[in-house]
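>>> sequence-free structure coming up:
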């Protein structure tokens, strides 16, 4: 298992737990942390022993945003970044977006700036009752990061996204839950247990290939101009169920009132006609983005 400097990565019971681990700096976000997070999510996606991922932070806060005291960005300030340079929050957000496995963010204390943007692609966002969120970029004279201008309106609607981003104000977990950013709130001392409990429930009941396909269907197809291309893909998927052992197992386990025993695995058994795979090896990476970036992924790996 890889060694990390600013995060921790553990696997137990099918759940990978990725923890921001700079509590002395309130988990201030750095380029190193960004690259380690991207690497850890990639490792979880490739590991057959991992069925779900929990993302959290050590100490009293989830993440208070960028820590520029650690040297700023990884390019020369005088000459600026190379053409395909990726800002740090997006390196994590993009990798979560590409995941084949569900991601549960467990957020406590302050989740400001990058602390709010990197959680947006997660499948679930559970918050401690003391959590505080803030897309504070305009109050720092900077701009939204982590592709948050794409993710946030899809989660909470354009009106709320405009309010939060144009004002840059910090808001409570209660407001976040009411707007749909947060799925559920829990007492801080119960938060991580509830996140792992949810992960174990998904592992026990949901077929991994079905989860992977459904997750990407929602993200990649819900923005289509009409339902017709979505229905065309649905038809291919449903038409292949007669040869799908997990579909047979799902019905049998229901009729026999027993836990399911799934046999299909991610990524090997993903349907090869999924348009976002684009003829790749189905690793769960964003292939179109990779083609644009050339060898940039190597430069940003730890």
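Noted; the coordinates are in hand. In this text the structure is predicted, and so the values were computed from the model without any measurement. Residues are numbered from 1 along each chain as shown.

>>> use CA for all of it now, contacts and neighbours both
Noted.

>>> for the stretch 51-200 of the chain, what spans make up the helices?
With helices called from DSSP state H, counting those that start in this stretch, the stretch 51-200 of the chain shows them at 88-97, 114-117, 148-156, 158-167, 173-179, 191-205.

>>> in addition, the following structure is provided for comparison:
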């Protein structure tokens, strides 16, 4: 079943949710977010689904936010901008707090909000061509979609700040070494491995799985992070550096902010 650029399939006790909008490299357009929200709702409504595999089609996981939508959002007032972010964050919160294991199978780019989306999973599997970037700083924005909550818990505070502020790209091997990814597989083995992990939970106690996830989550800290992100992003959307960065992107010019390369 396909809805708004998101394919939803049942494979035994596993739901496979595939982001599939080749025109945007699976960016989080309003339509795709709507499809993702619908997929999560289907999972929550079906107790026979014991795990979720989240992946992307067409050689990309998720390219991040929809830049044309972001450019239009910059014309909104602060309250409308915060409301827009709250709508996106509600979807990510549903995924982060889902009482079933979520396995992200990442092939290709997971940029910006796409990186945040991968971090919302319990396990991240990658191919050698997986690439992650908290690209927000290049666009004059702050990390969102829960990244300020999830990334420091994965890589530690100092490394998270470096990834946030540098906006640099992280390849598959570094993602493994930092703990962002759990395993690497060739592209033709990525989905089978993700499905095998997901299928193992068919024999697990749903209550125990749910409680493990609940205990590991700090809902107060998550809600505070999401609110801080929404407020900060609403401010950044209206700044000159952000608008200039969007225009440079559309004009196919190099973005002004570039992290210096490390000298050999």
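Thanks, I have the structure now. This one's a predicted model, so the numbers in the text were calculated from it and none came from an experiment.

>>> picking up where we left off before, in CSV: the helices of the stretch 51-200 of structure 1, plus distance to residue 22 of structure 1.
Shown next, in CSV, are these (distance: least, C-alpha to C-alpha, whole Å):
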stretch, distance to residue 22 of structure 1
helix 88-97, 16
helix 114-117, 13
helix 148-156, 23
helix 158-167, 26
helix 173-179, 23
helix 191-205, 18
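
>>> okay, these, which one's buried deepest?
Comparing those by mean neighbour count (mean count of other C-alpha atoms under 10 Å), helix 114-117 ranks first with a mean of 27.

>>> hmm, who's touching that helix?
With C-alpha atoms under 8 Å, 6 or more residues apart in numbering as the test, helix 114-117 of structure 1 has contacts from 29, 62-66, 89, 93, 133-135, 145-148.

>>> in space, what's closest to residue 98 of structure 2 - neighbours in sequence excluded?
Leaving aside its sequence neighbours, residue 98 of structure 2 sits nearest to residue 44 (C-alpha to C-alpha, 6 or more residues apart in numbering; 7.6 Å).

>>> the one you found: what secondary structure?
Here residue 44 of structure 2 is recorded as helix under DSSP: H, G, I helix; E, B strand; the rest coil.

>>> quick check: the aligned residue for residue 117 of structure 2 in structure 1?
Residue pairing (TM-score structural alignment): residue 117 of structure 2 is matched to residue 118 of structure 1.

>>> show me what contacts the closest residue to residue 135 of structure 2 other than its chain neighbours?
Distance criterion C-alpha to C-alpha, 6+ apart; nearest residue to residue 135 of structure 2, sequence neighbours excluded, is residue 167 at 4.5 Å. Contact partners of residue 167 of structure 2, counting by C-alpha under 8 Å, 6+ apart, are 133-138, 259.

>>> with residue 197 of structure 2 instead?
By C-alpha under 8 Å, 6+ apart, the contact list for residue 197 of structure 2 reads residue 103.

>>> quick one: the counterpart of it in structure 1 from residue 104 of structure 1, how far?
Under the alignment (TM-score structural alignment), residue 197 of structure 2 pairs with residue 198 in structure 1. If you measure residue 198 of structure 1 against residue 104 of structure 1 using C-alpha to C-alpha, to the nearest Å, the figure is 8 Å.

>>> and what of residue 125 of structure 1?
For residue 125 of structure 1, the distance to residue 104 of structure 1 (C-alpha to C-alpha) stands at 6 Å.

>>> show me which pair in the contacts of helix 114-117 of structure 1 is furthest apart.
Farthest-apart pair in these is 62 and 147; separation 19.4 Å (C-alpha to C-alpha).

>>> more neighbours: which of these two?
Each of residue 62 of structure 1 and residue 147 has its neighbours counted (other C-alpha atoms under 10 Å); residue 62 has more, 30 against 18.
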